[in-house]
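> Sequence plus the predicted model coming up.
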Amino acid sequence: MVSNGTNGMNGTGVTPPRSFGGVVGGLIGLAATSAIAGLLVTVSLTPVVALTGVAATSTINVFETLPNYLEIEPLAQRSNIYATGPDGTPILLATLYDQNRVEVGWDDIGQNVKDAAIAGEDPRFYDHGGVDLQGTMRGALTTAFRGSVQGGSSITQQYVKNVLVQKCEMLPTEEEISDCYAAATVTTASRKLKEMRLAIGVEKKYAKNDILRQYLNIAGFGGRVYGIEAAAAYYYGSTAADLTVAQAASLVAIVNNPGKFRLDRPASETNGVANGYLDNRQRRDYILGEMLRYGKITQVEFDEAMAAPIEPTIHEPSTGCQTAGANAYFCDYVIHVLANDPVFGDDEDARIKNIRRGGFDVYTTLDLDLQNAAVATMNENVPKTRAGWDVGGVISSVEVGTGRVLAMTQNKDYSQDPEVQATGSNWSSVNYNTDFVAGGSRGFQPGSTYKVFTLADWLNTGHSLDERVDSAPRSQWGTFNDSCFGPQNYDSEGWSPKNDANESGRNYSALEATIGSINTGFIAMAKRLDLCGIRKMAEAFGVHRADGEPLSQSAASVIGTNEIAPLSMAVAFAGIANNGTTCSSIVIDRMIGADGTEVPIPVSRCEDSVLPETQRQIVAALSQVMSRGTAVQSNTGTVPWVPMFGKTGTTDNAKDTWMSGASSKVATVVGVVTVTGNANQRAINFESGPAATARHRMWPAVMSVANAKYGGDPFPGVFVTPPAVAEEEDADVDVDEDVDADQDLGGDDTEQNDPAPDVPEGTD
C-alpha cells in the first residue's frame, strides 16, 4: 500500500548534509508550498465551509477547479467459504483474498489504537479541517533545509491517498494499475494540492470518527495485511479491540512505513549484533512518547509500555482452497461455480477478483457428516499412489430433489503449485468428480452404469421389463435406427462385444439383462430403440460429456463408452430417485455480502426426465440389482438399511469400476478409476482388499451415514426387498457366483473397437 513518510533518517540516525542545489530546490519547493499554505490559512479558519468566501486569486482558482468529492466506499475484504458442521453450524473451509482485511466498526477498535494513531500521525486531527497547516509547514521546512522528506500529511490526507491507491488496484490490467498508482503517489505540488482538496471535501461530508475508522481499516500493515483488525490477528493473534498500549503503538508504527516497520521479518543486525525489531521499536517508542505528551496514557502506562518487548506471534492467515485439506476439491469446485456466475462480473477474471475482494460469506451445501465419511472410507480403501498405476478414487453425493452436493472427495492431495505436483502423483489440481470447465478431468467411462438410460428409454417408449430380446453375442449386429444421423450399420465393422462371464446370450428379458448387467442384452434392446433417443434420454437426466463435446450415440455408447464426470452420474441417479425429475447440481445454499445483505446465487433447475410410471419401473429393476444382482455387496453392507436402488459398472478389462445408486434422499456415485495408463483391477489388491471391490466397501460406508441422517422412504408403487430376505431367495437369472465382479464389458476392448470416432482417455 502506501508509505506515509519517514522520520528523516537515512537508517544510521544521522541526517545527511544538503548540497547547494538541493537547498535551492528545497527553497523552490518551500515557495510552492507556501503559496498553498497561504490558501490553507483561510481553509483552516473555517474547516466546515472550507473554501467559501476565499478571495479570487489565481492560486485559489486552480484549487477550486480540483475535484473535492471522495466517497467513503466499502474496502476490499476477504471472502469466506463455509461447510455445514455435524451440529448444523457453519465451519470455515477456506478464506480468499487479495488483501487480508476484515473491516470493523468504530466500537470494535480499541481506544489504545485510536489514541496511538492520532498521537503518532496527526495530534491535531480533531481540530483541523482536513489539512493540518502546522504540520504542512513543518514538513515543507524540513524538506527544504534538512533534506529529509517530511510528509506532514494529516490522517485525512493519508486516508485520501490510500483510497486513490485502492481505486488503482481495482483496475483490470497491470499497466493501468501501475499508471494509476504512479499518479496517486508521485511527489509533486499538484498531486499534493489535489490530495489536500479531496481531504477538505471528505471532512466537509463525513464525521471525524468515520474518517479515523476508515483510515484504520484501509491502512497497510505490511505485505498483504490491511486494516487494524487483520493486523491485530496476524501479528498478535488478537483483535483491534483488545490490543495493549504497546501492541497498538507498535502496529500503528507500521502504518508510517509498512516495508520498514513490519513485524514479520527476521531481526536485522548491526555490526553482527541482532537488534531485534529496532526500527519498529524506535517508531513505537516515539508514538508512546506522543501519547504521554498529549495525555492519552499515564506515566505508569507509558513506563510499562516502553518496557514491553517487541514480541509478535505471527498467525499466518489461510488463503485459497489448499487450506481446506480433504475438502479442497469441493472448495475448488465452488470457486469455479462462482467464477462462471455473471452476478460477479462480465468475465471470469473480473469475477474472481470480485470474489477475492468482496468480503462475501459463502455458505455451501457440503455436509461434513457425509463428507467426513467419504474422506475416511476413501483413505481406507484407495491409496493415493501405486507403483505402475496412476489410480484415482472418486465419491460424489447429491441430495435428491434439490441437487445439493453433499459430499465430494478423491484420493489425491490438492495443490495448484506445479512444483508441488512434480513431487509425486499423490498431488493434483484436477477434480476427478467434475467437468473439465469446472476444474475437472475430461471424464471417465461409466461402463454399465450408463445402461440405465437405455433402460429408461426402453420403458418410456412402451416396452416392458418382461419383454425379451435376442441377446446372443455376434459380430454382425445389423442396422440400428438413428433419427438424428440416419441408420447405423454394424455388419462390417468387426464389432463383437461379449459379456463379462461369457454368457451364451439366451433370450433375456429387459429385467434379467439389468439384474445381470448383460451387455448383449442391452445392445439388443437398443436395436429396437433409437440411438438418438437413448442419447437424448441421458441428456434428460443431466448427463453430458465432461470435456464439453456432444455425447456419442453409437451402439457401443449404450454400454458406457462416453467419458462423463462422476457428479453428472450422481445427478442422474438422484433424478431417478426423485420420481423421474432431475435437478441440476448446486453447491451454494446462500451468500451474504460485506454489507450483510443476501447475494443472488445459482439455483438448481429441475426438469421432468421420464414419465412417473417409467420411473417406478426403473426403480423396480434397479432395486433388484441391489437385492440379487451385481450390487448385492453394497446393499448388505449398508447400515441402517432403507429402500435403495443401484447399478454397478466395469469398463474393459476392469480399468474402471463403479457403484452408483440412491435412496429416496441421497444419491452416491463411487468409483476407482485409471487416471493414466492401463490396469486390470481384478488382478490388483489394496491393503483393504481387492481393488475391483473397493467400490462395495466405500459406497455402503457413505450411504450408511446418509441413511442415518437423512432417512429414506419407500418408492411409490415399488417394493424393494431388504437384504436379509433377498439372501434367502433363489435368483431367477444366471448371475456370476462372484458378485464382486460385474458382468459388464467382456474380453474384447469395446472402446478400441467402437465404430464411433475415437474418444480421449478419461483423464486430463
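That came through, no problem.
> Please make it C-alpha for all contacts and neighbour counts, starting now.
Fine.
> can you pull the contacts of the residue nearest the centre of the chain?
The residue lying closest to the centre of the chain (C-alpha atoms, centre = their mean) is Ile335, at 3.3 Å. Contact partners of Ile335, counting by C-alpha atoms under 8 Å, 6 or more residues apart in numbering, are absent.
> before we go on, here's another structure to hold up against the first:
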Amino acid sequence: MRLSADDRSSRSYRGTAKPAPREEPRRNKSTKGGGGGRRRGRRRRSLLGMLAYWMLVLGVWCAIGLGGLIAYHAAQLPPINQLTVPKRPPNIAILAADGSLLANRGETGGRTITIGEVPPYLPKAFVAIEDKRFYEHFGIDPIGITRAVVTNLRGRGGMQGGSTLTQQLAKNLFLTQERTASRKIQEAILALWLEQTYSKDQILELYLNRVYFGSGAYGVEAAAQRYFNKSARSVTIAEAAMLAGLVQAPSRLAPNRNPELAEARAKLVIAAMAEQGFISQASAKTALVAPAEAAERVGAGSVNYAADYVMDVLDDFIGAVEGDVTVLTTIDTKLQSSAETILVDSLAAQGAKQGISQGAVVSMAPDGALRALIGGRDYTKSQFNRATAAKRQPGSSFKPFVYLTAIERGLTPDTIRDDSPVSIKGWQPENNTRTYRGPITLQTAFAHSINTIAVKLNQEVTPKEVVRTAQRLGITSALQANPSLALGTSEVTPIELTSAYATFANGGQSVLPYVIREVKTTTGKVLYARKGNGFGLVIQPQPLSMMDAMFHETMTSGTGSKVNLAGWEVGGKSGTTQDFRDAWFVGFTSKLVTAVWLGNDDNSAMKRVYGSGLPAEIWGKYMKTAHVGMQPSPLPGGLWHGAPRSIFDGAPVAGGQPPASTQTADSDRAWVPPAPQERNFLERLFGG
C-alpha cells in the first residue's frame, strides 16, 4: 500500500510532537538585504573568535615551549641552591718604600674596591650609559629590550643591546663570551638569581670589580691605575666617564690607543649623567671642557723587574695567596728611575758603537735592602731579569775575595809581591797591559787590578779557601776551586756579588739581600714583617779596615779614580772578562752599594769594553745622583793607614812560603791572625 507524503511524514515523527511549519521571515522593505548583513557579522565574529582561540592555543604552546627551553638551559647550570659567586682571583699590590704603587700582579691587575671608597659619580657613570633603569628593573629590563629592538630595526644610532648591568655581571661571573641564544637564556636566569640574592648596590659593586677594561685590567681600580696612574678613589668626572664608556668595546675605545674615540664616547656618558641628574650641568660642562687623558704608563719599564723579583720570593714568606694583599718593598722610586734612565741613555748613546746590547744595575743599602733593581735594557722586549738570574763571569771584581783570604792569613796592604810572569801547569795568565812591574804592594796590585799577583795569592792561600771566603760573604753560585778562580772565571749573579760587597760597606756584617718589608691583607692583617738580617759578623775589624783601604785606593789612584765621589769614603772594583764578554763595576759608600754589569745575552764579545770604562761611568753618574743631599759619612770599618815596618818573621802563609825574592819585604804585618775559633753557621753550611 503506497503511503502519501503526509503519511510518511507522520510515521517519521511517531511518538513526538509534529514540528510547526517553518514560516518565511518577514522582510522589511525599508532594510533591503538586512538579513545578509547579520549573517556576515556573525561570520566575522566567528572568525575573530577562532583567531583569538588559536592565538590563545598558540600562546599556551609557546609558553610551554619557552618554559621547557628555560628548564632545559637551567638544568645545564648548577642547582640554584648551590650557586655562589666565584671568588675573584687575588691581586698583589706591590708598593715602593714610600707607599706608592709600583705594580699589580695577579690575573685582575688591581685590588677589589668598595662603592663606599669611590666618588659617587663613578658607579653612576656606568648606570647612566649602560643601564639607566638599573634601580627599577628586576634583573631583566623588558622596556630596555624593546627600545633596543626598535632602535636596531630603525637602524639609527648603531646597534644597541638590551642587557642590563645584572645580565652583564652574570655573563662575566658564570658564562663565556659566546653570542648564542643558549647563553642569553642562561644569562637571564642567572640575572634573576643575582637580583634575588644581592642588593642593587652589591650587584653594582660586583660589576665594578669584575668587568673587563682591556690591557689585562679587570675591575675599575685596575683600570684607573692602568689608564690614569691613580686609584679609582681619585678619578675625576671626566675620567669616570671615560672608564664607563670603555666597557662597551675595551680594545677599540682604550684611551691609550684611540684617544679620539675614547673622548667621544666619554662625552656621551657625561651627557647621560647630566640628563639623569647624576651630576649638575655645571659639572658636566667642566668635564666636557677638560676631557680625561691617558697618562704615560707607570710600571711599563724597569719597576717590573723589581716586581717580578718580589713575586719570585713572596711564596717563601706567606705561601699561597688566598686574597688581595699589599706588599711593602724597599725599592726607592727615585733611585729606580735614576738607575733606569742612566743605563738606558748610556746604552742608547754608546751601546751600538761598543757592541753592548744589555745591562743590569743592582743597588742596595749596606744591610741588604734593595733600593733599585734594573734587570735589563727594556722590559717590554725582554722580561729576563739579568740582575737576579743571569750568571756571568765577574772577572777582576772577584779578586777582593782572594785578597781578603790572604789578609785574614797574615798579609797586609803593604805586603810586597812580585808582578812577574806566572805559569801553572801550562796556564800562563797575563796582565791587561802585558807588562810587569816587578815587586809591588798588594794595595797597588789591587788598585790597578794586576792579574799575576791575584793568581799567585790564590795559589798561596789555595783556591778552596778562597771559595769558602766568597761563600761566607754571600756568594751562593757554584764556584770552581781552580787557579783561574782568582780572575773571576766562576759565574755569579749581579745581586749576589752586590750583597757580598755590602759586607765591606757595613762593618763586616753578613748580608742577605731583601726586597720585602711587610705583607698585609686589605683589612690590615699583617702576614709578614721583616725582622733581623744575616748571620752576624763575617769579617773581623782589622782585615775589614785593610780591605776598605785597598778599595778606597782603587777609587783614588786606580781603575775607579775617574768616578770617585768627592767628600765620601768610597770603595770600588772593576771587572773585565776574557774577550770582553762581561764588564763590571761594583762600588760602595756607607749609604749605598751598587753593581753595574754590561754584556750580551749570547755571551758574544763587546768591543774592548773594560769595567773601568762605560760600567764605571754609569756607576759614577748613578751614585752621584743618589748621594745628592746626603751628609758624607765614613765607612763603618774605617780605613787602614799602615803600620810600622818590621822585619819579616818568616812565618809561612797558608798554602806555602812566600817567594824567596820577596821574603824581606813581607814584614808589614799590622795584625796577628786570630786563633782558630768554632766555625759559624755559614762556615758549617758551606764547609768552611
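Cool, the structure landed. Being a predicted model, the structure only gives us computed values, none of them experimental.
> Work out the gap between whatever helix or strand the residue nearest to the centre of the first structure lives in and the centre of the chain.
In this structure, Ile335 of the first structure sits in helix 328-339 according to DSSP states H and E. A distance of 4 Å separates the centroid of the chain from that of helix 328-339 of the first structure, by C-alpha atoms, centre = their mean, to the nearest Å.
> Please apply the same query to stretch 218-234 of the first structure.
Centroid separation between stretch 218-234 of the first structure and its chain, computed with C-alpha atoms, centre = their mean, is 23 Å.
> Which residues outside that stretch are in contact with it?
For stretch 218-234 of the first structure, the external contacting residues (C-alpha under 8 Å, 6+ apart) are 1-2, 75, 98-104, 109, 159, 162-163, 216-217, 238-240, 243, 251, 254-255, 258-259, 262, 313-317.
> Tell me the buried residues in it?
For stretch 218-234 of the first structure, a neighbour-count test (16 or more other C-alpha atoms under 10 Å) marks 218-222, 225-234 as buried.
> What's the separation between Gly410 of the second structure and Pro543 of the second structure?
9 Å (C-alpha to C-alpha, to the nearest Å).
> Please identify which of the two sits among more neighbours.
For the pair Gly410 of the second structure and Pro543, the greater number of neighbours falls to Pro543 (27 against 22), based on other C-alpha atoms under 10 Å.
> Name the helix or strand for that one, please.
Under the criterion of DSSP H and E, Pro543 of the second structure resides in helix 541-557.
> next SSE after that helix?
Counting by DSSP H and E, the next helix or strand C-terminal to helix 541-557 of the second structure is strand 571-576.
> Show me just the buried residues among the contacts of stretch 218-234 of the first structure.
1-2, 75, 98-104, 109, 159, 162-163, 216-217, 238-240, 243, 251, 254-255, 258-259, 262.
> Which members of the contacts of stretch 218-234 of the first structure occur in helices, if any?
159, 162-163, 216-217, 251, 254-255, 258-259 (DSSP state H).
> Determine which two of those residues are furthest apart.
Within those, Val163 and Leu251 form the most distant pair, 20.0 Å apart (C-alpha to C-alpha).
> how about the strands in the stretch 251-400 of the second structure?
Secondary structure of the stretch 251-400 of the second structure (DSSP state E, counting those that start in this stretch): strands located at 325-329, 358-364, 370-374.
> Also the stretch 401-550 of the first structure?
Under DSSP E, counting those that start in this stretch, the stretch 401-550 of the first structure gives strands at 405-410, 413-414, 427-428, 468-470, 479-480, 488-489, 507-509.
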